[in-house]
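[1] Sequence plus the predicted model coming up.
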Amino acid sequence: MEKLVTERERMRSVATEPLRIGFLVGPNPGFENWELRIFDRVMAAPGLSLVSFLVHPRPFRRQPISPLFGPLARLEQAVLAREPVYVPTTFSMNNQRHERLPPAVDFDGCDAKRAVRLVSDLGLDLVVRMTAVGLPDEVVRALPFGEWSFSFSDERSDTDDWHGYDSVLRRAPSSLLCLYVRHGADPETQCLASSSFNTKFSAARNAGFTKERAVTLVMRELTRVADTGNLGTVTAAPKTDDAATPPSTGDLLRYAGALSGQLLYRAGKALHTKVGGASAVWTLCTGHGNIEDFDPRQSVEIAPDRDEIRADPFMLHHDGQCYLFYEAYAKRDTKAHIAVARMNGDRLERLGVALERDYHLSYPFVFRHGQDLFMMPETNQARRLEIWCCVEFPLKWELHATALHGLSPADSVLTRYRDRWWLFTNLSDFHAYEDHCSELHVFEVDGPGLSRVVPHKRNPVVLDSTTARNAGRMFQRDGRLYRPSQRNEYGVYGYGLNVMLVEQLDRENYRERCVRTIVPDFKPKLVACHHFDAAGDRYILDARLRN
């Protein structure tokens, strides 16, 4: 059931002061990278104020933990998930206010009455819980926006952290991250925002990746609440009882066996590639239909050639003929280029290299504006966005515009919707785990010139590896705007393909929902399908073949 905000929360919408935030922490010093990044960003954000750290007297519950867990977890962390140390730029623990919550006399926890007085004196709007044990209900009621926590906040003791194991042990296709809130007269746990991420083979990597994404999630929501003065709509929290329980000795033995098998498989795969084995092989499938009704089971395969593998296809009608621009590479190549072919029915007539650079190119989004033809390939290795203009079709292009310098935009598309140009791109907000599959960022731009690039107020507008990454150009049909997106799950890059219906797009809001999902079961020997394009009554998609 959805739970609406209270009138007291709405009243803050007229306030001009920063959102006053407290962090609930334990008495022992030392924070993980993801925690330091949150503190650092709150300190730097103009609409947020880090008022105080609240030190919980008893921040963890007593949990029976297998004696194998500690040594195995530390070994895995050291070997598979070691992170570079994060050095804050604006945050210093020595300069922060610390207030110890008064302990209760007759039970584990803090004295509620005295704690209420403390948070009121501090003028806190909300408290972000970084501990397994939270605030008493009476204290939560005194906070206009309540107590926030993460779905992994309860998965730790004073010595151990078992977040990441549950989804790996269950072989879950994706790992859920929720930002919880307790607030109001009846402060039960509700979900303020949620995301899902492709489950990793290692629990330590799974945990590190999810926690890094948690930084982005909580900062987006804190900024939104500070900007709107409104908590928004919250939903019922999912059941996560199993995740809150440490893995048993049997679970750990089963996990160790599975992890060993994965490591052996990956070592063999790396050796195979090193001695000349094949890269990932993609094939193309084409047929008749549009984004609303295409049936990949009826498609015809355009198999890769011996010397050219093709992916990320974009179609273009030009002078009465259909052309295909695509990422091209040969087996054992370390980078790709953009090639072009003429489509003759279900066959390709290769025309040559359209664009090649000393860095990897892919995703050649081709589009017209006025009398000009443009291409916006993926150039994230160059740490910028590039748009090229065609000067001699189809093999001669010159650089037209650049943007997003210093970032690594992937799979970018432009669309003109309701008289505004919008850039959709996949960036990565990271410290140790760069990933272009989890964040969709939107910018309002002035067109292909990119002289004006304004980030959307709610970036990243999508934070979820099962829907965020672009998978082709956007389509408008009968007033509806569709966005193809990748479905990254089951530990597979580009496992499936979604069709997302954009329900709201303006300068302050973005909302979409999935209306179709295509999984790689429409042809034999497929393991992934991650791109769609169409022109006229013909479509094309790519699919990865099992090696």
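    Yep, that arrived.

[2] all contacts plus neighbour counts: C-alpha atoms, from now on.
    Noted.

[3] Report the contact partners of residue 9.
    144, 145, 229, 230, 231 (C-alpha atoms under 8 Å, 6 or more residues apart in numbering).

[4] For those residues, which single residue is the most surrounded?
    residue 145 (26 neighbours; other C-alpha atoms under 10 Å).

[5] pretty sure that one contacts residue 231?
    Yes. Residue 145 is within contact range of residue 231, at 6.6 Å (criterion: C-alpha atoms under 8 Å).

[6] what's the helix or strand for residue 75?
    Assigned by DSSP states H and E, residue 75 belongs to helix 69-80.

[7] go on, residue 435?
    Assigned by DSSP H and E, residue 435 falls outside every helix and strand.

[8] cool, and residue 402?
    Using DSSP H and E, residue 402 falls within strand 396-403.

[9] And the helix or strand that comes right after that strand, what's buried?
    Sequence-wise, the next helix or strand downstream of strand 396-403 (DSSP H and E) is strand 410-417. For strand 410-417, a neighbour-count test (16 or more other C-alpha atoms under 10 Å) marks 410, 411, 412, 413, 414, 415 as buried.

[10] What distance do you get for the second one to residue 386?
    With distances taken as C-alpha to C-alpha, to the nearest Å, residue 411 is found 11 Å from residue 386.

[11] Give me the common contacts of those two.
    377, 378.

[12] who touches residue 299 in this structure?
    Residue 299 makes contacts with 285, 286, 287, 288, as judged by C-alpha under 8 Å, 6+ apart.

[13] again, only this time at 7 Å
    By C-alpha atoms under 7 Å, 6 or more residues apart in numbering, residue 299 lies in contact with 285, 286, 287.

[14] same thing with residue 322?
    Contacts of residue 322 by C-alpha under 7 Å, 6+ apart are 315, 316, 342, 343.

[15] if I look at it, how far off is residue 481?
    24 Å.

[16] put this beside the first:
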Amino acid sequence: MPHTRLKLGILIDHYTIPAWAWEMLSLILKEDLAEIDLILINQSPKASGTKSSFLYRVYSKLDRAFFKVNRNAFDRKDIRELPGLNAELIRLKPIQKKYSDWFESSELTRIIERKPDILIRLGFRILKGDILKIPALGVWSFHHGDNLVNRGGPPCFWEVLKGWETTGSVLQILSEKLDDGKVIYRSWSRTDPLSVHRNANKVYWKSLYFIPRNLERINQVGIAQWKVECEKWEANSTNDVTLKPPGNLEMVGLGLSHLAKTLKRKIKENLNKEVWQIWLGSNAGNSIADLKSLKLLPNPKGSYLADPFLVEEQGATYLFVEQFDYAKRKGFISFARLTKRKAFEFELALEEDFHLSYPFLFKEDGKWYMLVESSSSKSLRLYVANEFPSKWKLAKTWFEGKEMYDPTIVKKDGLFWLFVNEKPHSGASSFDELCLYYSEDLLTGDWISHPLNPIVSDVRSSRPAGNLFIENGTWFRPAQDSAKHYGHHIRIQKIVFWDKENYSEQTFKIISADWSPGLMGTHTINFSKNWLVLDSFKR
């Protein structure tokens, strides 16, 4: 039988709300995830806390001027222009204490009469009192920061100015204590090292999906099961410090330090070209413990090699890679035949007008297939070998219109499983979210989305880094850890549960690029019967 739609109330300060919030509400209505039954508008909006310092405001203005974004999450859009919105408007005038908003019983009665299941806080200040108890599922609110280490604000600021690797974002059910409510979603992004504005922009665009995902999950499994699943987000906070905007003197120190780090970074990037390289080693005993014995393959002139994959065919081992051409500023797929720890000259396997990378190869029904990353074409492209290993033709195009990254397929339980990173929004990052799909037939393109998608929302362990493998009955998934910078570490993720309804994993091992001096990272690892191959990054 059809589910009863949840009733939502939206707390706002003004009719115009940020674009990210407008798109979130639009998605809820478009997908019929819930009914937006009432709009609660603040009749006397007031800023939280004291006025920001002059130098902080100057810094913020300069940051927005110098670091532009393609889509600004903070542009204003009128909530009354939401397609399909049919909500009652209730004007509220809160009792304003130092930093918090309270409400008279007469105003609370008006809300109680509407029997909302959830109130979504997109305005007002710190909410206190009985309003927190009115909705059956609580008042939902965002904290754009990791509340385990960073309460208060400003959002996405301290992470940049203090050089923290990750910027967290949290959806919580509010309690009386600041940023310490019941967490119902967590995610982590790589901190933009240069700009608070850019850092916040990508985090806010991503976070617009947190509420729709929770609403969809409630509709799928019911409130009781949803509450059980939310327990996975709970963790003990190790930091009770509440941050606030810096004063003028503190801003001087932070600004000078940030400027020095930025100049140092830009000089290093301009003087030292980005170089990826391939390393080969023995796979005796399927061991990845001894990386000191890896041997470096020289890069072809005018290009670098990355994303190595190994396949065996008729007694020979082939190494497929992304070969990035510096002059053309794009990658293509090349290969070499391996023998006695040496590679022959690399030959062209596949080139398109757009960038190609991550040549994931597999054999099915006697045919070799290659699934490549082709995010710039906004699709996934599957190729089949006419003549292995050098001639390939397009067999199938999947997910038209989507930007998808590092697609990895494995066959399990009679199904094809596709692990792939997705950009949830054009303004968000491609590094944060891993999605899982499954299909009974490889070529139909009838991919079914896993109900927990994205199964990972963490830049430290989302993006695929090579073939999945199985040891002693346990599946392991190599994943990129790009928190510090792109391609910093590889994490070997141990898969704990995995079927059509469930998925969970945990970090088993971290692989660092420490087998040779000067290396800054590694982001792809693969094995064959006799070989182990990784890539590395340096400047």
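    That came in fine, so what should we check first? Keep in mind the model is a prediction, meaning the values are calculated, not measured.

[17] Looking at structure 2, which of the contacts of residue 299 of structure 1 hold up?
    Retained in structure 2 by both residues aligned by TM-score structural alignment, their matches' C-alpha atoms under 7 Å are the following of the contacts of residue 299 of structure 1: 285, 286.

[18] which one of the contacts of residue 299 of structure 1 has the most neighbours?
    Most crowded among the contacts of residue 299 of structure 1, counting by other C-alpha under 10 Å, is residue 286 at 24 neighbours.

[19] how about that residue, what's its match in structure 2?
    Matched to structure 2 by TM-score structural alignment, residue 286 of structure 1 sits across from residue 281.

[20] in which helix or strand would I find its match?
    Using DSSP H and E, residue 281 of structure 2 maps to strand 275-282.

[21] just the helices in the stretch 401-547 of structure 1 please.
    Using DSSP state H, counting those that start in this stretch, the stretch 401-547 of structure 1 contains no helices.

[22] can you give me the strands in it?
    Ranges of strands in the stretch 401-547 of structure 1, per DSSP state E, counting those that start in this stretch, are 410-417, 420-426, 439-445, 453-455, 462-463, 475-477, 480-489, 492-505, 510-518, 526-535, 538-545.

[23] Could you do the stretch 1-150 of structure 2 as well?
    7-12, 16-18, 35-42, 76-78, 88-92, 95-96, 100-102, 118-121, 126-127, 139-143.

[24] by contact count, what packs against the first one?
    Judged by 3 or more C-alpha pairs under 7 Å, 6 or more residues apart in numbering; DSSP states H and E, the packing partners of strand 7-12 of structure 2 are strand 35-42, strand 118-121.

[25] okay, those strands in CSV with distance to residue 253 of structure 2 and mean neighbour count next?
    What follows is the helices and strands packed on strand 7-12 of structure 2, written out as CSV (distance: least, C-alpha to C-alpha, whole Å; neighbours: other C-alpha atoms under 10 Å):
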stretch, distance to residue 253 of structure 2, mean neighbour count
strand 35-42, 37, 21
strand 118-121, 34, 22
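
[26] what range in structure 2 does the strand holding residue 402 of structure 1 sit on?
    The alignment of strand 396-403 of structure 1 onto structure 2 (TM-score structural alignment) covers residues 391-398.

[27] and that stretch, how far from structure 1 on average?
    In this overlay with structure 1, the average offset of stretch 391-398 of structure 2 from its partner residues is 1.2 Å by mean C-alpha distance after the TM-score superposition for structure 1.

[28] Only the buried residues of that stretch, if you could.
    392, 398.

[29] Identify the residues contacting it?
    349, 350, 379, 380, 381, 382, 383, 384, 385, 386, 443, 445.

[30] just the helices in the stretch 51-200 of structure 2 please.
    54-66, 105-114, 158-161, 196-207.

[31] tell me the most buried of those?
    Highest mean neighbour count of the helices of the stretch 51-200 of structure 2: helix 196-207, a mean of 24 (counted as mean count of other C-alpha atoms under 10 Å).

[32] OK, contacts around the residue nearest in space to the middle of structure 1?
    Nearest residue to the geometric centre of structure 1 (C-alpha atoms, centre = their mean): residue 438, 1.8 Å. When contacts are counted by C-alpha under 7 Å, 6+ apart, residue 438 of structure 1 touches 463, 464, 465, 468, 469.

[33] In TSV: the residues you listed, plus distance to residue 56 of structure 1.
    TSV is the format used below for the contacts of residue 438 of structure 1 (distance: C-alpha to C-alpha, whole Å):
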residue	distance to residue 56 of structure 1
463	31
464	32
465	34
468	37
469	40
